[in-house]
Structure formats: C-alpha cells, structure tokens
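Asker: Give the three-dimensional model of this entry:
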Amino acid sequence: MIRSIINNHATLSIAQGLPQPEHDHEVVWLEVNAPTVEESANLQQRFGIETAPKNSSVIEDGHFLYMRSKLLALDASGTPHFGGVTFVLGEQVVAILCDDAHFRPFDVALQRLRRKPANTQSPKAILLVLLQMANDGADAVIDRIADELERSTEEISEISDGYNSNGKELGVPDLIETMRALNDKEELISLCIEAQLSLARTVRYLSSEVDNTTEADLQGLVNELTADVAGVKEHAYFEHEKVRYLQNAVTNILNIKQNQIVKVFTIITAVFLPPTLVGTFYGMNFAVMPELSWEHGFIYSMGLTLSAAVLPLVYIKRKGWLR
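Answerer: All right, here's what the predicted structure looks like:
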C-alpha cells in the first residue's frame, strides 16, 4: 500500500497510491507499507526507490540514502506497537518503507507539515519532522509505562501490607501476577531503548547530510532533535532501572511471605509434635500402665498433653519467633 503526499503550490494533499506520472515531480513524501510486486516495480521505475530488504542498517546507492530503524509508537487503540522502518532520503523525495501493513506511526505527520509549511521546503526538512514524530511516539510510550509503574508501586505496597484499599486479602498469587506484569514492562522498555538507539543513528546520518553553511537553521533543528532523542533514551534507562528495582522488591516480598508460610507450618509442627509423642506413648500396649487404674488418670493424661503443647508455644513466643 502506498500513500503519496503531494505539494502543489504550497498545498499538501494525500493521494492513495502513486499519482499520475506527470505529477511525480510534486511528490515530496511516499509512505510505503507492505508493497505489492507491482507497486515495488512502479517505485523503482518512476522514482528509483528499491523496496527490497537491505543487508545493512545504512546504504547509499548514489541517488538515495537508506536508513533502517526500529520505531515504537502507540497505535489507534493506545497499544504500543514495535516495527521496523527504512527511511529513504533523496534529493527530491522522502520515502518510508515498512513491511508491516498495520504499522503506521506517521498518520498525523501531515497535520504537522501543514501547520508549518516551511517543513516541506526540502526532503531533509520533511525527514526531520518524521524523526521528531518517531521520537515523540517513543516518549509517549515511555510516559505511559511510567504511569503504569506508579500504579504497580501502589499495588506492591498493598500486597506488602496484606490488604488492598477494599479490604481484600492479598498474597503470593497477587505477587506472581504483579511480577509477570513487571516482566512485560521490562521487555517493552528494552524495546524503547533499542528504538531510541536506532533512531539516534538515523538522526546522526541526517545531520551528516545537512550543510552547515547553507542550511544552518536546519542544522540547528537537527541538533535539537539529537538532544531530544538522547533525553528520551535517558528517560527509558531511568524507567528500566525503576522496573528492575520493583522486580527486586517483589522478589524480596515474595521470599518474606514464603518464609512466613514456612514459619507458620514450623510452629504448628513444633506445637503439636509433643502431644503427638504423648499420645504415642499411651497407644503402646505395656503390661503395666498405672494411669489406667487411677481415678483421675484421664484428666492427668489430658493435662500432660496440653502442657506438652503449651510449653513449646510459650518458649517460641518468648524467643520472639511469632513476630
């Protein structure tokens, strides 16, 4: 699928597919998603753009500079989507090649280009806007992750206390579910970092294409974008460290709760083991058992059993093992 953005007398318009050949010189941006064989042939014939996968992240064929990058953006439903994109920079046109027909992180780019017509003066300026949008998309994903981590922090605190705000008892299954969610967030943040690293490389190659003398204003904007990409990357690293901290916290709480469970069973065993031993003695068939003929033999045996249970419990409590 191809979308063509046409600049006709400083007015931008979208055409589905390629325009008529006589309007090729008016095309400033081509968005290509999962092209068919026929569409790839037309792009090669009319614009000289190769859609075949490249073996390297950056390739220059004399007419175009191909820069492969990984991008992360929120789709229409607000779900993070990770995909590969190849930016193609030429003297007259910019193209975006993507094998995923559903990955469209630049749907609102036309609005930004229309708001500032100066951004359409050259392919480099258009590419700058597209890279800015890619960086903004990654920033939005990281901000969303940061909000979710704040909620995860509150959940971990509630699980540590044992009850949530509604009074529901929380335990080990809730911790396991929280850990699973944190693992998903860690993977997503790792994708954010990967996307920012590849985006920084693309911005660096764009900077090398800009002439510092004749395009000083554009170079200044590229330098600002370089700093913005680095800032978003640092934000991703910070959130990644936060996820690791929360994972360690959950692991520690899980270990404490499991130790508490083992402690309870240990105390129960320690309390009931002596009465069991007393009961075992009286279950033996000795020839002489004087307690059987005592008037209060039954009360004696019950008192002995109760004492055997209470004394270990008193000892455990004085040692502070119940805390």
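Asker: drop to CA atoms for contacts and neighbour counts, all remaining ones
Answerer: Noted.
Asker: Could you pull up the residues touching residue 54?
Answerer: If you count contacts by Cα atoms under 8 Å, 6 or more residues apart in numbering, residue 54 has none.
Asker: what secondary structure does it sit in?
Answerer: Here residue 54 is recorded as coil under DSSP: H, G, I helix; E, B strand; the rest coil.
Asker: Which stretches in this protein count as helices?
Answerer: In the chain, helices defined by DSSP state H lie at 37-46, 109-115, 123-161, 172-209, 216-282, 297-318, listed in chain order.
Asker: want to put them side by side, so please do this one too:
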Amino acid sequence: MIRAYRMVAGRNEAVDGTPGPDALRQSCWIDLNAPSAAERRLVEQTFGIELPTREEMREIELSSRLYREAGGAFMTATVLCRADAPVPETMDITFVLTGETLITLRFDDPKPFYGFHNQVSRQSVRLDSGVSAFLSLLDAILDRIADVLEGAGRDVTAVAQELIDGHQGHLNSDQQHLLLKRVSRAHDLTAKARESLVTLTRIIAFTATVRELANDKGLRPRLKTLGQDAQSLADYTAFLSSNIAFQLDALLGVVGIEQNNIVKIFSVAAVVFLPPTLVASIYGMNFHFMPELDWPYGYPMALALMVMSVIVPFLYFKRRGWL
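Answerer: Next comes the predicted model:
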C-alpha cells in the first residue's frame, strides 16, 4: 500500500488512489506499508533507487543499515512494535531521503506511524520537506518509546510495592508466578526498547552527514534535540534494566526464603520424631530376654517415653526460635 502526502497552499494534502510518477515526485512523504512488487517498481523507477528487500532490512551490519547511493540516503532502524501485547515485538523500517522526499518502507503498522498519519491529516504536523517529515517521524517514534518505558517503569515500581506488601502476608505460588511474568515482560520490553534506541541513535548521527540536512541549517537544532532525547532515553533504559534485575533478584529471594521455611519445617519435624522412632525401634526388637517385656508397666512407660521425647525437643526448638 502506498500513502503519499504533498504540500499544497501551505497544507498537507494526501494523494488519492495510486499516485503516478509526477505525484510521487511532488510528495514530501511516501509511506510504503507491505508494498506489492508493482508498487515497489513504481517508486524505484520514479526516483531511480533500489529499495532493500525485507531480508536485507533484517541484516545487522552497520554498512547494510546506513549507506548512501546515487539516489539518496538509506537508513534502517529497528522500531519497537506491539508494545501493549503480551509479547512485545520489533520491526525493521527503512527511511530513504531522496531530494525533497522521504520514503519509508515497512511491513507492519506500529503506533507511531498510525498516530503520525493522523497528525498529518489534521495538519498538526507540516510536511515542508522530506527532511522535516523525517525528523518529525523520528520524534513521534521517540515519544512512543518514552511512553512505553514510563509504563514499564510504573509496572516495575508496582511489582516492588507488591513484594513489600506481600512479604507480610506471604505470597502464594500464583502471586509469585504472576509477579515473575510481569518482571519478565518488563525486561523483554526494556531490552527491545534499548535495541530500538541504539539503531535510532546511529541514524540520528548518520543524518547529520546527509546533504539534504546540511542544506537546511534551520533543522540542525531539531536533530540535536532528537539526539539528546535518544541519549536520555537510553540512560533511563539502563537504569530501568538495573531496577528490573534487582526486582527479579528480590522476587527470587522471597521464593527462596519461603522454600527454606518449608524445608526447615520438614527438617524440624524429622528431628522431633526421631527420638520416639528410636524408642519404638528399641522395643520392637525380637530379643527373648528383655527386662521390660515382663514388667506390667513396661508398655505405658514406653508410650510415655516416646511422648516425652517429642515434647522436650519441640519446647527446646520453640524457645530457640527455630519454629
């Protein structure tokens, strides 16, 4: 699918239907979302470029993600996607700056793009040029990552509070499992956000060398601000990762303490019942000559001895605080 926008009389105007080569050349932003082979050829022939394939977009080498060709500058970023889903995902998006046009190539619909299309339609964002559209789109992506990280931070704080409150009332196994899943999801979300920020930081640094930006010095302060925002988010991600690791250790520590308490109860029970077992074993031996066998009070004495051997260790352990 192709969605294109151009500036007409100071307003953003969407190009209806499938745009032709002339309409594409006049557009400030061309968004390709899972394009067909015909749509790819149309854009490539119009601008004289070769768009990367989906497999090429997934390559992790820096030279495969950031490069210049005769037709323009190619930049591929890994962007956080489906952050609200149980399992967050990432997707690769290629930005192409060619002349006064920004071309984006993607195979999913993350929230920043959905929201940016709405802003463009409502005239909240002016697409004066391809570079301006590119910087505004980067800003929208960073804003979305910031919102996701804020939500993850709040969830980790809530987990810490539940650990503190649950320590007094003892967390059951279901609660522990739920907290562990929340911590695991926060870690996964933070890791993917950090991966996204690394690629965006590289793109911002690469953009400073792009000729289209160098010709418009008024956009350089915006690029510098985006770089600072990306760096601050990366720092917050590092802090959040350490906080998640601490909460995971704390949760595993609580689980370990409760397991130790259970093992301690069984250990104490085994020690408490060891003396009566010994007494019963002695008088259960099949020797013919045992003095107590002929004693009228031998059986009650054995029972009393076994009861006393239970009570005395129990009181001793209770006094020492082991129970």
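Asker: rewinding a little: which one, of the helices of structure 1, ends up nearest to residue 12 of structure 1?
Answerer: Proximity to residue 12 of structure 1 (Cα to Cα) singles out helix 109-115 among these, at 6.8 Å.
Asker: Residue 161 of structure 2: how many residues sit nearby?
Answerer: 12 (other Cα atoms under 10 Å).
Asker: Which residue in structure 1 aligns with it?
Answerer: With TM-score structural alignment defining the correspondence, residue 161 of structure 2 maps onto residue 154 in structure 1.
Asker: same check, this time on residue 95 of structure 2
Answerer: Alignment of residue 95 of structure 2 against structure 1 is given by TM-score structural alignment, with residue 87 as its counterpart.
Asker: Quick one: residues contacting that match.
Answerer: Taking Cα under 8 Å, 6+ apart as the test, what residue 87 of structure 1 contacts is 65-69, 94-97.
Asker: Farthest pair within the residues you listed?
Answerer: Across the contacts of residue 87 of structure 1, no pair lies farther apart than 69 and 94, at 14.9 Å, counting by Cα to Cα.
Asker: Of the two, which one has the most company?
Answerer: residue 94 (25 against 21).
Asker: Pull the number of nearby residues for the nearest residue to the more buried one once chain neighbours are set aside.
Answerer: Of all residues not flanking residue 94 of structure 1 in the chain, residue 29 sits nearest, at 4.7 Å (Cα to Cα, 6 or more residues apart in numbering). Neighbourhood size, residue 29 of structure 1 [other Cα under 10 Å]: 24.
Asker: Contacts only, for residue 29 of structure 1.
Answerer: Residues counted as contacts of residue 29 of structure 1 (Cα under 8 Å, 6+ apart) are 4-6, 93-96, 123, 126.
Asker: And the residue nearest the centre of structure 2?
Answerer: With distances taken as Cα atoms, centre = their mean, structure 2 has residue 189 as the residue nearest its mean C-alpha position (0.7 Å).
Asker: Distance to residue 103 of structure 1 added to the helices of structure 1, as CSV?
Answerer: Supplementary listing: the helices of structure 1 in CSV, determined by distance: least, Cα to Cα, whole Å:
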stretch, distance to residue 103 of structure 1
helix 37-46, 18
helix 109-115, 14
helix 123-161, 12
helix 172-209, 14
helix 216-282, 21
helix 297-318, 63
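Asker: For residue 82 of structure 1, which of those is the nearest?
Answerer: The closest of the helices of structure 1 to residue 82 of structure 1 is helix 172-209. By Cα to Cα, the value is 7.5 Å.
Asker: who does that closest one touch, helix- and strand-wise?
Answerer: Based on contacts counted as 3 or more Cα pairs under 8 Å, 6 or more residues apart in numbering; DSSP states H and E, the elements that helix 172-209 of structure 1 packs against are strand 65-74, helix 123-161, helix 216-282.
Asker: cutoff 6 Å now
Answerer: Using 3 or more Cα pairs under 6 Å, 6 or more residues apart in numbering; DSSP states H and E, the elements in contact with helix 172-209 of structure 1 are strand 65-74.
Asker: got the contact list for the strand it packs on?
Answerer: Counting by Cα atoms under 6 Å, 6 or more residues apart in numbering, the neighbours of strand 65-74 of structure 1 from elsewhere in the structure are 57-59, 80-89, 137-138, 195, 198.
Asker: So which of these belong to strands?
Answerer: Of those, the ones assigned to strands by DSSP state E are 58-59, 80-89.
Asker: hmm, which of those residues are the buried ones?
Answerer: For those, burial is judged from neighbour counts taken by 16 or more other Cα atoms under 10 Å, and it is met by 58, 80-83, 85-89.
Asker: Go through those and name the one nearest residue 245 of structure 1.
Answerer: The shortest distance between residue 245 of structure 1 and any of those, using Cα to Cα, involves residue 80 and amounts to 22.8 Å.
Asker: So for the closest one, what's the nearest residue that isn't a sequence neighbour?
Answerer: When the adjacent residues along the chain are set aside, residue 80 of structure 1 lies closest to residue 74, with 4.4 Å between them (Cα to Cα, 6+ apart).
Asker: For residue 141 of structure 1, see how far away that neighbour is.
Answerer: 7 Å (Cα to Cα, to the nearest Å).
Asker: between the two, who's got more neighbours?
Answerer: Set side by side, residue 74 of structure 1 and residue 141 show more neighbours around residue 141, with 21 against 18, by other Cα under 10 Å.
Asker: Leaving out sequence neighbours, find the closest residue to the aligned residue in structure 2 for the more buried one.
Answerer: Alignment of residue 141 of structure 1 against structure 2 is given by TM-score structural alignment, with residue 148 as its counterpart. When the adjacent residues along the chain are set aside, residue 148 of structure 2 lies closest to residue 83, with 7.0 Å between them (Cα to Cα, 6+ apart).
Asker: Likewise for residue 59 of structure 2?
Answerer: Closest residue in space to residue 59 of structure 2, ignoring its immediate chain neighbours: residue 65 at 7.3 Å, by Cα to Cα, 6+ apart.
Asker: coming back round to it: turn the contacts of residue 29 of structure 1 into CSV, including distance to residue 33 of structure 1.
Answerer: Supplementary listing: those in CSV, determined by distance: Cα to Cα, whole Å:
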residue, distance to residue 33 of structure 1
4, 12
5, 14
6, 18
93, 17
94, 14
95, 11
96, 8
123, 19
126, 18
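Asker: Sweet, I'm off.
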